[in-house]
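Visitor: coords below, sequence missing:
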């Protein structure tokens, strides 16, 4: 993505993740922060001493430059209008209408650069009855139908995902895909466009299997009977079981051949034909719970490493980072610290793998506003003007 220049006005996770992915791929990104408006991502410990920012911020700001602008000041607005002549992709993450009140909306900025690609990331998009509503990841997951799909045997107990489903998949990834599509369109037509990313829209496809059936039949499968039989929902052969050392193993042999391998490995060959799944699935669940309690997680992992049964250990994040698969895929690269390139820290890598143009990890984030004077000075602002509009 070399040659693409992005102004990133976003904070928290969705927008910064999208622009980081593109920066890893060669885009030149300037992150624009506001004085007196700290980014909550910088409050997550630990703090990188050399930078004075959190490890999370050091990751999200990877390969970017950073300036500080008080967008409520006319001079700062004028600076942005100058920058969009060169930085021709804008990413912002305010509520609908906020950038317009600042005089920095798409319609205004495209007058400065008709080829501008302008991406707005919001919870619910730029229209609809919820467009102005203040919500977070948990609310998008709830409204999208995905939370109820995580229920277990007790319908009164709902599972809350302890990860940022809407922020990352619905926001960061969808913004990246949408911007790349807009860039491709501009390459063909020389026309920019407005990109409306809704985090809520972005996670609706997670309900695709069930949603397709509901839309086709207008019926909601009570108790998920059809999906339980296939094992996709609450089937005993698509579940997590505790081991003797209070750790867990994941079991997912949906296909008959894999289920047969599971039964053989567990010394239950009489069930290898799969008939137990239809005759008495709850008895199977009871037996599996008892069986997996007989050995440690490591012992079961060793046993199932020798057969294809779709059985794998449940890792915590530290175990994931140290796993052979993650290392082999180079997903925890050493990244030079921005202010001391002799030192480096491990970070989560970029999942994009391209044979001819691989990602580069040039440096971690800089402290917020580090490049303000250099970048604004280069477009004609005096030191006094820079001081005024950055405070």
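Guide: Received the coordinates, thanks. Keep in mind it's a predicted model, so treat the numbers as computed, not measured.

Visitor: When you work out contacts or count neighbours from here on, use the C-alpha atoms and nothing else.
Guide: Fine.

Visitor: buried residues in stretch 203-217?
Guide: By neighbour count on 16 or more other Cα atoms under 10 Å, the buried set for stretch 203-217 is 203-204, 206, 210-211.

Visitor: tell me the two of those residues that are most distant?
Guide: Pairwise distances across the buried residues of stretch 203-217 (Cα to Cα) peak at 13.4 Å, for the pair 203 and 210.

Visitor: Just want the most central residue of the protein.
Guide: Computing the C-alpha centroid of the chain and ranking residues by Cα atoms, centre = their mean puts residue 168 first, at 2.1 Å.

Visitor: how close does the closest residue in space to that one that isn't next to it in sequence get to residue 177?
Guide: Distances taken as Cα to Cα, 6 or more residues apart in numbering place residue 14 nearest to residue 168, at 5.7 Å, with adjacent residues excluded. Going from residue 14 to residue 177 by Cα to Cα, to the nearest Å gives 13 Å.

Visitor: ok, now residue 64?
Guide: The separation that residue 64 has from residue 177, given Cα to Cα, amounts to 19 Å.

Visitor: Pick out whichever of these two has more residues nearby.
Guide: residue 64 (26 against 12; other Cα atoms under 10 Å).

Visitor: Okay, and the residue lying closest to the more buried one once chain neighbours are set aside sits in which element?
Guide: Here the nearest residue to residue 64 in space, its sequence neighbours aside, is residue 29; by Cα to Cα, 6+ apart that works out to 5.0 Å. Using DSSP states H and E, residue 29 maps to strand 28-33.

Visitor: just the buried residues of stretch 203-217 now: which is nearest residue 336?
Guide: residue 203 (33.7 Å).

Visitor: Is that closest one in contact with residue 145, as I believe?
Guide: No. In this structure, residue 203 is not within contact of residue 145 by Cα atoms under 8 Å, at 9.5 Å.

Visitor: which residues does residue 157 contact?
Guide: residue 151 (Cα atoms under 8 Å, 6 or more residues apart in numbering).

Visitor: what's the burial count for the residue nearest to residue 64?
Guide: By other Cα under 10 Å, 25 other residues sit near residue 29.

Visitor: so it touches residue 21, yeah?
Guide: No. Counting by Cα under 8 Å, residue 29 does not reach residue 21; the two are 10.4 Å apart.

Visitor: Let me know the secondary structure of residue 7.
Guide: At residue 7 the chain is in strand, as set by DSSP: H, G, I helix; E, B strand; the rest coil.

Visitor: if we can go back for a sec, look up how far residue 187 lies from the residue nearest to residue 64.
Guide: For residue 29 relative to residue 187 (Cα to Cα), the value is 19 Å.

Visitor: cool, and residue 359?
Guide: Applying Cα to Cα, the value for residue 359 to residue 187 is 22 Å.

Visitor: okay, pairing it with this:
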């Protein structure tokens, strides 16, 4: 009997965003982060840079490596191709217009009005390609009294309220340790691009979308806006505490801090039992979540008196064993070099860069089962793909 034929094999699936071509006019952080998210998922992102020095992050930001490009640039621009065009010249503009004819998305993060002055406004570009999605990230949006102000993460955090609720009570104003305005705007823009691109494919009609550092930061203020509208009082800084439940924060231990999340009655009872403080369950000051929030300072004092007896590692083991969410506070050396979960989840990736050699980067947190995000190419050198994209 002849052997049976092997079953046919399916070709590997294309990347999730295969077929999307993005012309990336952005620089620094919010825009490049947005386009990197799209590139990781398979979009062909063509980074259009000025011929002199390109994205300003290449030369003047953060720590430099072996070559001229900073590590800040390398961390935000993988999976992209770079072309150089002087968009202030007729030749550069005409070349860009030719790219627009076959592109799906154009993304820019200039101040409002700059695109129009350069001849790159929405009306011009949609006239060239009616199905085009044009996205803009700015500091404050295209309308309103702040529209012409420069857009910086620090300023957006300050004006959107974040710095008023960050840090310890009665302390100096503190910004978030992460650039939440820049990264938040980039993520919101990526979501908007996906929605608009899907609509364009269905209808053949493109559209304009915008977001801003200020509005993205404000949109993340879910608990804070809720507290204000509920109480009529502006929220205050609470350190590591949560404004909706207690105890939910970092507590001092014998050798550092432990974070705990006992944010409902079941977990509160488990916490008290696990640390041998069942007496707190009968204390009228801590009888329910509103009471514990009202007496938060006293609650912290009572708990820290007990937590001071043992190390953070001991308490994490005790609390997790009792079913209470808990964890240590780690610095980035511990996270990036030592954390076994980071290693198991393969969150640290490597790129082979033609100048820098092997470069570490944080991988995408998006895990698609059939079309996973991937790193296919290192961040481009300035104008590296001029011939490939524009022709010789």
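Guide: On my side now, so go ahead. Just so it is clear, the structure is predicted and the values come from calculations on it, not from any experiment.

Visitor: So what does the residue nearest to residue 168 of structure 1 match up with in structure 2?
Guide: Counting by TM-score structural alignment, residue 14 of structure 1 corresponds to residue 30 in structure 2.

Visitor: residue contacts, its match?
Guide: 109, 137, 182-186.

Visitor: Just the ones of these in helices?
Guide: Judged by DSSP state H, helices contain the following of these: 182-186.

Visitor: between those, which is closest to residue 294 of structure 2?
Guide: residue 184 (31.7 Å).

Visitor: contacting residues for that closest one?
Guide: Residues near residue 184 of structure 2 by Cα under 8 Å, 6+ apart: 30, 213, 216-217, 220.

Visitor: hang on, the earlier thing: among the contacts of residue 30 of structure 2, which pair sits farthest apart?
Guide: Of all pairs in those, the most separated under Cα to Cα is 109 and 184 at 13.9 Å.

Visitor: And the strands in the stretch 51-200 of structure 1?
Guide: For the stretch 51-200 of structure 1, applying DSSP state E, counting those that start in this stretch gives strands covering 53-54, 64-68, 89-92, 117-122, 193-198.

Visitor: quick one, which of those is packed in tightest?
Guide: Ranked by average neighbour count under the criterion mean count of other Cα atoms under 10 Å, the strands of the stretch 51-200 of structure 1 are headed by strand 117-122 at a mean of 26.

Visitor: Find me the equivalent region of it in structure 2.
Guide: Going by TM-score structural alignment: strand 117-122 of structure 1 matches residues 133-138.

Visitor: and residue 88 of structure 2, how many neighbours?
Guide: Look at residue 88 of structure 2: counted by other Cα under 10 Å, it has 12 neighbours.

Visitor: Tell me which residue of structure 1 matches up with it.
Guide: Aligned against structure 1 - with TM-score structural alignment as the criterion - residue 88 of structure 2 pairs with residue 72.

Visitor: show me what contacts its match?
Guide: Counting by Cα under 8 Å, 6+ apart, residue 72 of structure 1 has contacts residue 102.

Visitor: so how far is residue 241 of structure 1 from it?
Guide: 55 Å.

Visitor: Helices of the stretch 51-200 of structure 2, start to end?
Guide: 57-60, 71-74, 90-102, 114-118, 122-128, 153-159, 180-203 (DSSP state H, counting those that start in this stretch).

Visitor: Please identify the most buried of these.
Guide: Mean neighbours per residue, mean count of other Cα under 10 Å, is largest over these for helix 71-74, with a mean of 22.

Visitor: now, among the contacts of residue 184 of structure 2, which is nearest to residue 368 of structure 2?
Guide: Distances from residue 368 of structure 2 to these, taken by Cα to Cα, are shortest for residue 30, at 23.6 Å.

Visitor: In space, what's closest to the corresponding residue of structure 2 for residue 232 of structure 1 - neighbours in sequence excluded?
Guide: For residue 232 of structure 1, the aligned position in structure 2 is residue 242, judged by TM-score structural alignment. Leaving aside its chain neighbours, residue 242 of structure 2 sits nearest to residue 248 (5.7 Å; criterion: Cα to Cα, 6+ apart).

Visitor: what's near enough to touch that neighbour?
Guide: 240-242, 259-263.

Visitor: do the same with residue 303 of structure 1
Guide: residue 265 are the contacts of residue 303 of structure 1 under Cα under 8 Å, 6+ apart.

Visitor: Check the offset of the helix or strand residue 344 of structure 1 falls within from the chain's centre.
Guide: Following DSSP H and E, one finds residue 344 of structure 1 within strand 340-346. Its chain's C-alpha centre and that of strand 340-346 of structure 1 lie 25 Å apart, by Cα atoms, centre = their mean, to the nearest Å.

Visitor: so what secondary structure elements neighbour it?
Guide: Strand 340-346 of structure 1 is packed against strand 334-337, with contacts defined by 3 or more Cα pairs under 8 Å, 6 or more residues apart in numbering; DSSP states H and E.

Visitor: what's the matching range in structure 2 for the strand holding residue 29 of structure 1?
Guide: Taking TM-score structural alignment, strand 28-33 of structure 1 hits residues 44-49 over in structure 2.

Visitor: mean per-residue distance, that stretch to structure 1?
Guide: Once the two are superposed, stretch 44-49 of structure 2 sits an average of 1.0 Å from its aligned residues in structure 1 (mean Cα distance after the TM-score superposition for structure 1).

Visitor: residue in structure 1 matching residue 266 of structure 2?
Guide: Aligned partner of residue 266 of structure 2 by TM-score structural alignment: residue 257.

Visitor: Excluding chain neighbours, what is closest to that match?
Guide: Residue 257 of structure 1 sits nearest to residue 309 (Cα to Cα, 6+ apart), 8.0 Å away.

Visitor: Helix or strand: which one has that neighbour?
Guide: Using DSSP H and E, residue 309 of structure 1 falls outside every helix and strand.

Visitor: List the contacts of it.
Guide: 251-253, 257-262.

Visitor: Select from these the one having the most neighbours.
Guide: residue 262 (25 neighbours).

Visitor: quick one: secondary structure of that one?
Guide: helix.

Visitor: Could you identify the residue of structure 1 that aligns with residue 176 of structure 2?
Guide: So residue 176 of structure 2 corresponds to residue 161, using TM-score structural alignment.

Visitor: Done for today, thanks.
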